[in-house]
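> this is a predicted model, with the sequence first.
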Amino acid sequence: MNLRTSSLLAMFVAVSALALPAHAASLAFDSDRLIVIPRESRGGINASAAQAAQATQEFARLGLTRGRTLGGPWLGERRPYVLEAPAGVDLLAAAAALRATGAYAAVTPNYRIPLMVTLPNDPYLSDQWYINGGFADVDLPLAWDLEQGSASVTIAILDTGVDTDHPDLASKIRVNAAEIAGNLLDDDANGFVDDVKGWDFGTHDADARPEYTTDPSGIDVGFHGTFCAGIAAAANDNAIGIAGAGWNCRILPLKISHPENGITSEAVAEAFTYAIDNGANVLSLSFGGPGDPGVPEFFQALVDLARAADIVCVAAAGNEGVSTPTYPAACDGVLAVAATDEGNARASFSNWGSWVDIAAPGAGMWSSICQNYEFTELDQIFYLFLFFWDGKNPYMLGDGTSFACPLVAGACGLVRSRWPALSEAATRERLRLTGDVVAYDHPIGPRMNVFRAVSEPIVAVVPASLGGALALTQRSANPSRGELQLALRAPAGGPGEVAVFDAVGRRVRTLARGELAPGVTTLNWDGRDEAGRPAVAGIYWARASIAGVTASTKFVRLR
């Protein structure tokens, strides 16, 4: 690794171990509140009087009182809300007690969540190796020949804010035409005053532009959201700056950071509900943390709400170079994104594991930075010498799964533009199944190929859900020698695959890929890998996936 890359990894909150140590230390959290996501018909804003009374009694017993409700009306009784706590209340114990009742989808402290840091004529395109740079790119120019995205498709960037006046982004911001800017009225009655260009959930106002925000090392990372927005959908073919993957797709800036408090669970929950209420099609989530108490359930509940609204959730896998799951990336129904480099290898900082769905370029990424506040002299020195900023134009270099994530989000925008009726589950599955199989050092899924994602025909409508009934079972003895026979039981057909993986998650052999029939299908593995070589003795997994639902079985192979 060269000095420049090492420095980038060391300094970006979005991409560095400073944001989240490799040992996944516990997250800090506010001492005065919990965030609750209710189940239907229990403790929500529209709950029955009896249910509400019981919930109030539970809260009082734990020393908690009901605070504000988060988000707009679309979610009804599933709307998250805040529980306020006086000094001295053990929030972890209170949250655990409420979760134990089974009445809530999630109860969590207000955690501080780390960041994961047709050829257009854009002048910096030559620096964007991941667009059209040879064997390691994602074939965007070929994809753009077929699909350049739709202004009706919105990619929400939940991050540190987006510079809505940036010359490469100003024309791409989703404008709420039902709101009149500056009249201090909630014209569209969605619960937010003057939300013309997104919302700031960190400081609770209509200005979603970034603020000066430092990481633990004292370096400003407020530009992070603007950087992600540029990769996802900067203006293309405008003779300015860079080219965004989503081309004509629109950007919805949802600022979830506070200049002093960072990103909190409360801000994330409210941003999710806003995105659901206000028509987002794709969420780009370049932040996350370890599985602290309540964190997996918290993010899973939010993801479930988004998926119910047919929104694709894309999340960065993390930058510690480990296999430990991070959230929300490891949640069911999320497209978890690892990072690759210009050499077509897994980026050394990228997390990995069977929970990762897809890989995309995330090292040496060139994108936009904010201009709405001045950098300090120290920041300017770092940006000039480490991030290759020229000191004038609002663009520079960065590494991280944070930046692989919006690239995938932009590609999802193209797919949803090309096939508006395609469900969020089918969109995720399409990105994964059309990826290029690469022999990485650790499992990070296929490398995204946007051209294949928008060009290969759809032969069937993928069902929104298979009801969890997908099953993959063995018909051979276990352990076994020779040929292995498997039975795939699928309640509905659709695009999918069945593959064999070794004990560390490396793909050994693809047994079926494409249109899978409903009912029972018999599959055979002859004990050889894709190159025809005999597989070594050991533990293996067979995994089936259709429409985002997976099933697997473990077996032992003898020589």
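Yes, it's here.

> CA atoms for contacts and neighbours, from now on please.
Noted.

> SS state for Gly202?
When classified by DSSP: H, G, I helix; E, B strand; the rest coil, Gly202 comes out as coil.

> now do the same contact list for Ala245.
140, 231-234, 407, 410-411 (Cα atoms under 8 Å, 6 or more residues apart in numbering).

> my read is that Thr521 contacts Val498, right?
No. If you go by Cα atoms under 8 Å, Thr521 and Val498 don't touch, sitting 10.8 Å apart.

> so which of those two has more stuff around it?
Neighbours were counted for Thr521 and for Val498 using other Cα atoms under 10 Å; Val498 has more, 23 against 13.

> give the residues shared as contacts by Thr521 and Val498.
Joint contacts of Thr521 and Val498 (Cα under 8 Å, 6+ apart) do not exist.

> could you measure from Pro325 over to Ile256?
22 Å (Cα to Cα, to the nearest Å).

> neighbours around the nearest residue to Leu185 once chain neighbours are set aside, how many?
Computed as Cα to Cα, 6 or more residues apart in numbering, the closest residue to Leu185 that is not its neighbour in sequence is Val193, at 5.3 Å. Val193 is flanked by 20 other residues according to other Cα under 10 Å.

> between Pro325 and Ile256, who's got more neighbours?
Ile256 (30 against 24).

> tell me which element the most centrally placed residue in the chain is part of?
Centroid check for the chain by Cα atoms, centre = their mean gives Ala315 as the closest residue, at 1.5 Å. If you go by DSSP states H and E, Ala315 is part of strand 312-316.

> next SSE downstream of that strand?
strand 334-340.

> for the helix ranked longest in the chain, name the packing helices and strands.
For the chain, the longest helix by residue count, based on DSSP state H, is helix 401-418. Secondary-structure packing of helix 401-418 (3 or more Cα pairs under 8 Å, 6 or more residues apart in numbering; DSSP states H and E): strand 154-159, helix 224-233, strand 282-285, strand 312-316, strand 334-340, strand 358-361, helix 424-433, helix 450-455.

> how many neighbouring residues does Thr164 have?
26.

> which stretches of the stretch 251-400 of the chain form strands?
Assigned by DSSP state E, counting those that start in this stretch, the stretch 251-400 of the chain shows strands spanning 257-258, 262-264, 282-285, 312-316, 334-340, 358-361, 365-368, 395-398.

> hang on, the earlier thing: mind listing what the residue nearest to Leu185 touches?
184-187, 206.

> tell me the one of the residues you listed nearest Gly134?
Closest approach to Gly134 among those (Cα to Cα): Ala206, at 42.0 Å.

> and here's the other structure:
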Amino acid sequence: MKKVIIIFVSACFIGCSAVRFVGNPITVVSNNSKSNDLFSDELKEQWSLLDIKKDSVPGMSVIRAKNELISDQKSNTVTVAIIDSGVDIEHPYLSSHIWINEDEIPNNKIDDDKNGYVDDIHGWNFLGDSNKENMEYVRLLKKSNPKDSMYNVYNDEILKVVNQTNQTIMRIEELSKLLSVSDSIVSLITGKDNYTLEDLDEIQTAPENEQVLMAIDFIKEAKTRNWNAEGFESAINYYKSRLEYHVNVDFDGRKVVGDDPDDINDIDYGDSNVIGLDKDDARHGTHVSGIVVSIADNVKIMPIRCVPDGDEYDKDVALAIRYAVDNGADIINFSFGKSYSPHPDWVNSAMEYASENDVLIVNAAGNDAKDIDSDSHKSYPSDNNSGVEFIDNLITVGASTFNYTENQIANFSNYGVKNVDVFAPGFQVYSSIPNGEFAYLNGTSMASPNAAGVAAVLRSYYPKLSASTIKKIIINSGVMMHHSINKPRTEDVIGPKAISKSGKTVNLYNALLLASLTKNGK
């Protein structure tokens, strides 16, 4: 134990502070994690909050930290800006946690606080009535001359995505038909429309009845993977929408906004509707917000809508960051990203502005199962500019699962020993969605707010800690991942330190122990 504490100490310049917690940091443990089929619904809903030692689940030890370390401690309110697709601020789980601009009078059509945004009571909507958008490489192609060197690169990207999307639609349609046929066979044999896995196991059939055996096997797999007709239909609609909007060169999603997205000084656009025209379009941002609230009790969510269904604009992101900083955000969550950035200098300058004002940024690594250290798989935004980490207030987070095994990293998560700092729960994460509902979602988009929630707790109980120190604490206090990791969507098995800077997953219990020893906010 002494060695572990010494490692913690050397990482963040330890000294004495007003509140010093006593506890043993969680370190590498043997493989005793629960498998998915051992989860109760309640346990699965909160797996990201659980503890590897007490619950046998590699969550972030949030419940344990609250019970054992901070239950009797006073906290300060922390504001987390959610730069996203919009937030359902009327959701019962979120409504009491929504940031209010006290200097603005609602609905009087006057910029009372003179911050440049009229009636921004709860945040700002840089998309106005827009929602669907092109991918960035489509927008770049439309601006390019066919003789330009990058024109064919953009065009090839479009053709590749169109081909892959059409193939995916065909595959899902095949699975949907197979599910329908298999369901009919099993329903006929069992005499039940709603049958269980136990019912399937009890079916007696001759080995030569291949069609029945195939139907049973497929239904078992479908139940294991949570496949259903509604899910297939939703997936098909998503991919068709991708063809109609994301990679359609004839579509212009920005026209309704009315600004020039290539003019950073053209800032008179958008509105104060942080939900958007349709609550369902705020699903992503609502889920992200709920994750933060599930971890940090004394938190306010500042919704900033600038991420469409497609790629976000650099201008919107840059202005959203500055809005968050100027209006008092302590932490900004980025659950978005893209492969091309026509104006990275605008975003980089805004992130530097956040750094100068001691605002922490938590950034999703992306869901392409790629090494984002590679020049061929760049991800924006990034704190890496031409190989140099130009700010110290940004954490990039990959997605982990509830398996403390070789499969601890989600098979979709990006990774990189230079550009991914740490991992956090991003698989089957349960949180709020619009209209008072809840759902499981996957993605580094879920991992990022899990880390942001931990950061919010740290800033709530240790307000003197700087953004850069919070970053160091989160990285250095994490729990080392399984000793061998399956590299996403490859046959390679590697060590945890070959997958990110730290090789660790975020852990609130450890982070609070380390924070309690940190001196003078440094």
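Done, it's in. All values reported here derive from a predicted model rather than from experimental measurement.

> coming back round to it: who wins for proximity to Ala544 of the first structure among the helices and strands packed on helix 401-418 of the first structure?
Across those, Ala544 of the first structure has its closest neighbour in helix 424-433 (12.0 Å, Cα to Cα).

> which bit of the second structure covers the closest one?
Here helix 424-433 of the first structure aligns to the second structure at residues 467-476, judged by TM-score structural alignment.

> which residues sit against that stretch?
For stretch 467-476 of the second structure, contacts defined as Cα under 8 Å, 6+ apart pick out 8, 11-12, 355, 358-360, 392-395, 421-422, 455, 458-459, 502, 504, 506-507, 511, 514-515, 521-522.

> helix, strand, or coil at Gly134 of the first structure?
Once three-state DSSP is applied, Gly134 of the first structure turns out coil.

> whoops, I mixed them up, Val438 of the first structure
coil.

> for it, give me its contacts.
Contacts of Val438 of the first structure (Cα under 8 Å, 6+ apart): 446-447.

> from Gly182 of the first structure, how far off is it?
For Val438 of the first structure, the distance to Gly182 of the first structure - Cα to Cα - is 51 Å.

> equivalent analysis for Leu335 of the first structure, please.
37 Å.

> so which of those two has more stuff around it?
Higher neighbour count among Leu335 of the first structure and Gly182: Leu335, with 32 against 11, using other Cα under 10 Å.

> residues in contact with the residue mapped onto that one from the second structure?
Under the alignment (TM-score structural alignment), Leu335 of the first structure pairs with Ile395 of the second structure. Residues counted as contacts of Ile395 of the second structure (Cα under 8 Å, 6+ apart) are 361-363, 420-422, 471.

> with distance to Asp217 of the second structure as added columns, please give those in a markdown table.
Below are those laid out as a markdown table (distance: Cα to Cα, whole Å):
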| residue | distance to Asp217 of the second structure |
| --- | --- |
| Ile361 | 46 |
| Val362 | 42 |
| Asn363 | 40 |
| Val420 | 39 |
| Asp421 | 41 |
| Val422 | 38 |
| Lys471 | 47 |
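
> what's the closest of the residues you listed to Arg283 of the second structure?
Asn363 (18.6 Å).

> how far away is the counterpart of the closest one in the first structure from Pro259 of the first structure?
Asn363 of the second structure maps onto Ala315 of the first structure when the alignment is built from TM-score structural alignment. According to Cα to Cα, Ala315 of the first structure stands 22 Å off from Pro259 of the first structure.

> the host helix or strand of Leu188 of the second structure aligns to what range in the first structure?
Under the criterion of DSSP H and E, Leu188 of the second structure resides in helix 151-190. Using TM-score structural alignment, none of the residues of the first structure align to helix 151-190 of the second structure.

> what subset of the contacts of Ala245 of the first structure is buried?
Taking 16 or more other Cα atoms under 10 Å as the criterion, what is buried in the contacts of Ala245 of the first structure is 140, 231-234, 407, 410-411.

> tabulate those (TSV), appending distance to Leu484 of the first structure.
Converted to TSV, those look like this (distance: Cα to Cα, whole Å):
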residue	distance to Leu484 of the first structure
Leu140	39
Ile231	44
Ala232	43
Ala233	46
Ala234	49
Leu407	39
Gly410	40
Ala411	37
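
> and the two most separated of the contacts of Ala245 of the first structure?
Spatially, the most separated pair among those is Leu140 and Ala234, at 13.8 Å (Cα to Cα).

> per the alignment, Arg209 of the first structure corresponds to what in the second structure?
Using TM-score structural alignment, Arg209 of the first structure pairs with Ile275 in the second structure.

> now Asp194 of the first structure
Match for Asp194 of the first structure (TM-score structural alignment): Asp119.

> enumerate every residue touching that match.
Asp119 of the second structure is in contact with 104-112, 272, counting by Cα under 8 Å, 6+ apart.

> distance check, it against Asn273 of the second structure.
Noted for Asp119 of the second structure: a distance of 9 Å to Asn273 of the second structure, by Cα to Cα.

> for Asp368 of the second structure, same thing?
Taking Cα to Cα, one finds Asp368 of the second structure at 31 Å from Asn273 of the second structure.

> compare these two (neighbour count), which wins?
Remark: of Asp368 of the second structure and Asn273, Asn273 carries more neighbours, 23 against 18, as counted by other Cα under 10 Å.

> which SSE is the more buried one in?
Counting by DSSP H and E, Asn273 of the second structure is part of no helix or strand.

> was I right about it contacting Leu127?
No. Here Asn273 of the second structure lies out of contact with Leu127, judged by Cα under 8 Å, at a distance of 9.5 Å.

> which among the contacts of Asp119 of the second structure gets closest to Ser96 of the second structure?
Pro106 (17.4 Å).

> so where is stretch 522-532 of the first structure in the second structure?
Taking TM-score structural alignment, stretch 522-532 of the first structure hits no residues over in the second structure.
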